[in-house]
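sequence-free structure coming up:
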């Protein structure tokens, strides 16, 4: 691999490491905050290895009007690195320590180059004897290619649906990240604010 190809590859790889992924580098701790039409939550996870993470999520459920927490486990099922891209596929799960009938399982995947991004998530959850699924698809493009340490920007479109509303909602999102900090934010009239903050230690 020539030096003119090696440098962009390393920069892109380092940039993707701090993306909003549910497993960090070995020994890494990540703090995330989420807010949308279904929930407000704070999620902290620790990654003993780059294959899995263990965490705790505290959640305010806006549909059931209840507060509860999850003990969470995430496992990297597959990762593929090429000279210009990276692909990831994860298994995710959570169970409430107070009420085991509150739980979820799901999958999350993403693929990206320095210019293009595609991701999806699917969860099946049970809360207070009510079962539902929640899913989204996200596509994005970087309007410019920043260097390592710069502010990186993605312009995204997100489509999401849950079986409680049983209707797709599509809206734009903006993703910004620099160093160990990431912000994603989007809005439409139906789903209101969709925000995600992350900091990695």
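Structure's in. What do you need? Predicted model, so just to flag it, every value in this text is computed and none were measured.

could you use CA atoms for every contact and neighbour count after this?
OK.

just the helices in the protein please.
If DSSP state H is used as the criterion, the helices of the chain fall at 3-17.

what's the longest strand in it?
Ordering each strand of the chain by length in residues (DSSP state E) puts strand 66-81 first.

wouldn't residue 24 be in contact with residue 30 here?
Yes. Judged on C-alpha atoms under 8 Å, residue 24 makes contact with residue 30 at a distance of 7.3 Å.

now for the two: what residues contact both?
In terms of C-alpha atoms under 8 Å, 6 or more residues apart in numbering, residue 24 and residue 30 are both contacted by the residues residue 46.

residue 183 touches residue 176, doesn't it?
Yes. With contact defined as C-alpha under 8 Å, residue 183 reaches residue 176; the gap is 5.3 Å.

disregarding residues adjacent in the polypeptide, which is nearest to residue 127?
Leaving out its chain neighbours, the residue that sits closest to residue 127 by C-alpha to C-alpha, 6 or more residues apart in numbering is residue 102, at 4.7 Å.

what's the burial count for the one you found?
Applying other C-alpha atoms under 10 Å, we find 20 other residues in the vicinity of residue 102.

test my guess that residue 14 contacts residue 148.
Yes. Between residue 14 and residue 148 there is a contact at 7.1 Å, judged by C-alpha under 8 Å.

buried residues in the longest strand of the chain?
Buried residues in strand 66-81, counted by 16 or more other C-alpha atoms under 10 Å: 68, 69, 70, 71, 72, 73, 74, 75, 76.

coming back round to it: same drill for residue 183 and residue 176, tell me which one is more crowded.
Comparing residue 183 with residue 176 by other C-alpha under 10 Å, the one with more neighbours is residue 183, at 19 against 16.

got the contact list for the more buried one?
Residue 183 makes contacts with 175, 176, 177, 195, 196, 197, 198, as judged by C-alpha under 8 Å, 6+ apart.

presented hereafter is structure B, for comparison with structure A:
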């Protein structure tokens, strides 16, 4: 009975996390649309999850200050997942291969671009920790690297179809930027298949806007 109750608890937590979290691998057969806008770039991604361990998507990212955009295929692999009695943790590997092209009159010719990254997170129903590191090689448009750390707290617990609210703080490191380290307080809201994040970078004054929808 104890084993059966524990299994039921893990299944409930897993389903709840799949619905409300911005995970790069969804449920099998599911599609996900993700929009991200931060102090460096604006991106849109749509991906499909054919198995529990990986997804494949098409991503377009506009690097605003450098005046170029990358269109790429982006696979994501779930390297490891842990379930505890009250927590879940994940480690993902991401890659990307595509084409970088100039924007806003940038005269440079199109070239091959590649990306590589890792995402890790740990969460309960009230607390969240996350880490993301990514490297981009866009040929003669340049290369860049970034890493960011997030911590979050939910002031209340809700049921699956309730509106959930998280208070979060994001610290990012971008060595190529004038302000290499910056801080962004943000709010995360989600309900059912939709997630919205809004924030503002207080070091490099820029809004943050992220949206995720699963269908």
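Nice, I can see it. From a predicted model like this one, the values you see are computed outputs, not experimental measurements.

what helices or strands is the longest strand of the first structure leaning on?
strand 52-61, strand 86-95 (3 or more C-alpha pairs under 8 Å, 6 or more residues apart in numbering; DSSP states H and E).

which residue in the second structure aligns with residue 54 of the first structure?
Residue 54 of the first structure maps onto residue 56 in the second structure, with residues paired by TM-score structural alignment.

now swap in residue 120 of the first structure and tell me
So residue 120 of the first structure corresponds to residue 131, using TM-score structural alignment.

and for residue 184 of the first structure?
Using TM-score structural alignment, residue 184 of the first structure pairs with residue 197 in the second structure.

just residue 29 of the first structure next, same as before
Using TM-score structural alignment, residue 29 of the first structure sits opposite residue 31 in the second structure.

distance-wise, check its match relative to residue 10 of the second structure.
24 Å (C-alpha to C-alpha, to the nearest Å).

how about residue 19 of the second structure?
Separation of residue 19 of the second structure from residue 10 of the second structure (C-alpha to C-alpha): 14 Å.

before we move on, what about residue 132 of the second structure?
Separation of residue 132 of the second structure from residue 10 of the second structure (C-alpha to C-alpha): 25 Å.

could you do residue 181 of the second structure as well?
Remark: distance between residue 181 of the second structure and residue 10 of the second structure (C-alpha to C-alpha) = 37 Å.

ok, which stretches of the second structure are strands?
31-37, 41-51, 54-63, 68-83, 88-102, 111-123, 127-137, 143-153, 164-173, 181-191, 194-201, 206-214.

tell me which of those strands lies nearest to residue 3 of the second structure.
Closest approach to residue 3 of the second structure among these (C-alpha to C-alpha): strand 68-83, 14.0 Å.

what are the contacting residues of the closest one?
Strand 68-83 of the second structure is contacted from outside by 10, 24-25, 53-63, 88-104, 106, 113, 138, 141, using C-alpha under 8 Å, 6+ apart.

repeat that with 6 Å
Applying C-alpha atoms under 6 Å, 6 or more residues apart in numbering, the external contacts of strand 68-83 of the second structure come out as 53-63, 88-103.

equivalent analysis for stretch 197-211 of the second structure, please.
By C-alpha under 6 Å, 6+ apart, stretch 197-211 of the second structure touches 34-39, 182-188, 195-196.

tell me which residues in that stretch are buried?
197, 198, 199, 200, 201, 204, 208, 209, 210, 211.

returning to that earlier point: nearest to residue 2 of the second structure, of the strands of the second structure?
Judging the strands of the second structure by C-alpha to C-alpha, what sits closest to residue 2 of the second structure is strand 68-83, at 16.1 Å.

in the first structure, what range does the closest one match?
Alignment of strand 68-83 of the second structure against the first structure: residues 66-81, by TM-score structural alignment.

number of nearby residues for whichever residue in the second structure pairs up with residue 41 of the first structure?
Counting by TM-score structural alignment, residue 41 of the first structure lines up with residue 43 in the second structure. By other C-alpha under 10 Å, 18 other residues sit near residue 43 of the second structure.

next, the contact list for residue 43 of the second structure, please.
35, 36, 60, 61.

residues near the closest residue to residue 47 of the second structure other than its chain neighbours, how many?
Counting by C-alpha to C-alpha, 6+ apart, residue 57 is the residue found nearest to residue 47 of the second structure once chain neighbours are left out, at 3.6 Å. Using other C-alpha under 10 Å, residue 57 of the second structure has 19 neighbouring residues.

want to throw the buried residues of strand 66-81 of the first structure into JSON lines with distance to residue 4 of the first structure?
Shown next, in JSON lines, are those (distance: C-alpha to C-alpha, whole Å):
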{"residue": "68", "distance to residue 4 of the first structure": "51"}
{"residue": "69", "distance to residue 4 of the first structure": "48"}
{"residue": "70", "distance to residue 4 of the first structure": "46"}
{"residue": "71", "distance to residue 4 of the first structure": "45"}
{"residue": "72", "distance to residue 4 of the first structure": "41"}
{"residue": "73", "distance to residue 4 of the first structure": "39"}
{"residue": "74", "distance to residue 4 of the first structure": "36"}
{"residue": "75", "distance to residue 4 of the first structure": "34"}
{"residue": "76", "distance to residue 4 of the first structure": "31"}
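
widest-spaced pair of those?
Spatially, the most separated pair among the buried residues of strand 66-81 of the first structure is 68 and 76, at 25.7 Å (C-alpha to C-alpha).
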